[in-house]
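In: got a sequence here, can you build the structure:
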Amino acid sequence: MEVRPVSRKGIYGDIVLQIQGMIDRGELRPGDRLPPERTLAGMFEVSRNTVREAIKALAEKDMVESRQGAGTYVREVDGERFVSTLAGIIMRGRPALRDIFEVRRLIEPEIAALAARHAAPRDIARIEAAFADQERAVRAGEPTADHDLLLHGLLAEAAGNVILCEMVKVLHEDFNQSRVEGLQSRERQEASLAAHRAIVEAVRGGHVMQAEKAMRDHLEEIEAIVFAGSRYSGHQTPSEVS
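Out: Modelled structure (predicted):
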């Protein structure tokens, strides 16, 4: 946990911004314990009272929680509540496929980039295992939609941002690839496998820009297939593609 001393004694806002930035970037993850007050005071070169004010402000933002006798921890996001709310919005609005693709293009390349930057060894191992399972399914001629969903979900987890992780789950569940025949051909599965291989290799190597580009290329390729020909209209909802 690297910090810089605050510019003026007694000003806790800078401490709040620094810790909030670490949480936003995934340097501090949900469940992580912050250093003790005395340690933080030394790191920021402020009094313990100033640290307490900063912790209180972070708690009011629901970013951390103090546990009696156990210290201060980064709060877990209420994933179930978030998913329920987001899923409800999607279901009520019945978005067009183009809307879903636009959102995926906005967030998933960045997720791949964040995964390349933040993935821990355990994250890499899980991503590689999921990719290996997808490759076996393709070679066996089995459906791969579930493998695709798992891989994208693991990339989101590796990115270290719980909100993005939950958004990916909802978007992928709403856009069910098994409903798009063109995505299930052997040729398409091989192309998806190659795209995923490029993403996994970039994440494994910590190549941020490469991972971002590989994911963007992958999504653009899928979108081109989905909307190829007159059968798939940009105004269709996911349930209408079957």
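In: can we go C-alpha only for contacts and neighbour counts from here?
Out: Fine.
In: please enumerate the helices of the chain.
Out: Ranges of helices within the chain are 13-24, 37-44, 48-60, 79-93, 97-118, 121-139, 145-159, 162-174, 186-205, 208-226, based on DSSP state H.
In: for the spatially most central residue of the chain, what are its contacts?
Out: With distances taken as CA atoms, centre = their mean, residue 156 lies nearest the centre of the chain, 2.9 Å away. Residue 156 makes contact with 111, 112, 115, 162, 164, 165, 168 under the criterion CA atoms under 8 Å, 6 or more residues apart in numbering.
In: please redo it, this time with the cut-off set to 10 Å
Out: Applying CA atoms under 10 Å, 6 or more residues apart in numbering, we find residue 156 in contact with 107-108, 110-112, 114-115, 119, 150, 162-169.
In: show the buried residues in these.
Out: 108, 110-112, 114-115, 119, 150, 162, 164-169 (16 or more other CA atoms under 10 Å).
In: residue 117 against residue 155, yeah?
Out: No: under the criterion of CA atoms under 10 Å, residue 117 makes no contact with residue 155, lying 11.3 Å away.
In: what's the overlap in contacts for these two?
Out: Jointly contacting residue 117 and residue 155 under the rule CA under 10 Å, 6+ apart are 111, 203.
In: between the buried ones among the contacts of residue 156, which is nearest residue 72?
Out: Distance to residue 72 across those (CA to CA) is lowest for residue 162, with 18.9 Å.
In: one more, so I can put them side by side:
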Amino acid sequence: MTIGSRHRTKQARKQDVYVALHGVHRPKEGGVSFTPVHKVSAYEAIVEQIEAAIEGGEFQPGDRLPGERKLMADFSVSRATIREALRVLQATGVIESRPGDPRGPVISAFSPRLLEKSLSQISRHGGSSRVELLQFRLFLEGSSAHLAALHRTAEQLAEITDAWTAMHDAVESGKLQDYPAHVQRYHDGIRTASGNRLLAACGGVISDIMGDLMARRIDEDHDAEALLRRAVTDGAVSLERIRERDASGARAAHAAGIFRFYEGSLSASEQQSLNALV
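Out: Down below sits the predicted model:
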């Protein structure tokens, strides 16, 4: 731990973690914190409307969007704005556009981004309990580690290792505010190495949604640094299993590490509901 960090209170360092996770300072008791609003550009609004139409069933996979002229008229914007919106939709896999085709772009059969948005809405507004979110996450992350051990490339292993090293260094140096970003990159790297886009999309959404739960877990623990050190140690075990291409070992270690992080804040019945996945 650095000299400067020794003189900072645990509460101050917990506030740093809260800010890193939420982008705002913890609201004072009896007060409310708001975040600044951001102006949405025209092309972003078009992207949102088209995605909403697809989610609502107005367009099916294989259907075509109207051509550029019709879209320009419908949205009352320039050709450049329409093309920027279509570029974003194509980059995220929502549509497929063929150069030189005078007809409108085709709605893709699968879009990770649409899946992410739908899952996020269900999880945030569908009343999912804490134990349901944890069950889903243990299943997803364990499966991701299993597949990562089988399919990871040398480059992907290096990225996961680099993220774990950053986690370790953040905790050992007392820079707890940096830990959330590094652990997110660690988990993202494992999901990417799994080679399964569905696992990557679903796991990323659940991980983001559980950011509040992670922040509370760190804030409420009497020794947050010890909690994170144990998490780093558990992460090293998962990493080693992936390095060794031990698929079943990676699944077990990764799920167990996530469970241990939250275990101290769970009731006996919640722990029992999760034991089958560990």
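In: out of the buried ones among the contacts of residue 156 of structure 1, who's nearest residue 133 of structure 1?
Out: Relative to residue 133 of structure 1, the closest of those is residue 150; by CA to CA it sits at 10.2 Å.
In: could you find the closest non-adjacent residue to that closest one?
Out: The shortest distance from residue 150 of structure 1 to any non-neighbouring residue, by CA to CA, 6 or more residues apart in numbering, is to residue 130 (6.9 Å).
In: how about that neighbour, what's its partner in structure 2?
Out: In structure 2, the residue paired with residue 130 of structure 1 according to TM-score structural alignment is residue 163.
In: what does residue 106 of structure 1 give?
Out: Counting by TM-score structural alignment, residue 106 of structure 1 lines up with residue 139 in structure 2.
In: count the neighbours of its match for me.
Out: Residue 139 of structure 2 has 18 neighbours, counted by other CA atoms under 10 Å.
In: give me the distance between it and residue 194 of structure 2.
Out: According to CA to CA, to the nearest Å, residue 139 of structure 2 and residue 194 of structure 2 sit 14 Å apart.
In: cool, residue 162 of structure 2 as well?
Out: As judged by CA to CA, residue 162 of structure 2 and residue 194 of structure 2 stand 17 Å apart.
In: which of these two has more neighbours?
Out: For residue 162 of structure 2 versus residue 194, the count of surrounding residues by other CA under 10 Å is larger for residue 194: 25 against 16.
In: which ones are touching the more buried one?
Out: Residue 194 of structure 2 sits in contact with 141, 143-153, 156, 188, 200, where contact means CA under 10 Å, 6+ apart.
In: residue 139 of structure 1 reaches residue 190, doesn't it?
Out: Yes: under the contact definition of CA under 10 Å, residue 139 of structure 1 touches residue 190, with a separation of 9.0 Å.
In: neighbour count winner among those two?
Out: residue 190 (15 against 12).
In: the more buried one contacts residue 138, doesn't it?
Out: Yes: the pair formed by residue 190 of structure 1 and residue 138 meets the contact definition of CA under 10 Å, at 7.1 Å.
In: so what's in contact with those two at the same time?
Out: With contacts taken as CA under 10 Å, 6+ apart, residue 190 of structure 1 and residue 138 have residue 184 as neighbours in common.
In: related to what we said a few turns ago, reformat the helices of structure 1 as JSON lines; add distance to residue 68 of structure 1.
Out: Shown next, in JSON lines, are the helices of structure 1 (distance: least, CA to CA, whole Å):
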{"stretch": "helix 13-24", "distance to residue 68 of structure 1": "21"}
{"stretch": "helix 37-44", "distance to residue 68 of structure 1": "14"}
{"stretch": "helix 48-60", "distance to residue 68 of structure 1": "14"}
{"stretch": "helix 79-93", "distance to residue 68 of structure 1": "24"}
{"stretch": "helix 97-118", "distance to residue 68 of structure 1": "30"}
{"stretch": "helix 121-139", "distance to residue 68 of structure 1": "31"}
{"stretch": "helix 145-159", "distance to residue 68 of structure 1": "29"}
{"stretch": "helix 162-174", "distance to residue 68 of structure 1": "25"}
{"stretch": "helix 186-205", "distance to residue 68 of structure 1": "39"}
{"stretch": "helix 208-226", "distance to residue 68 of structure 1": "40"}
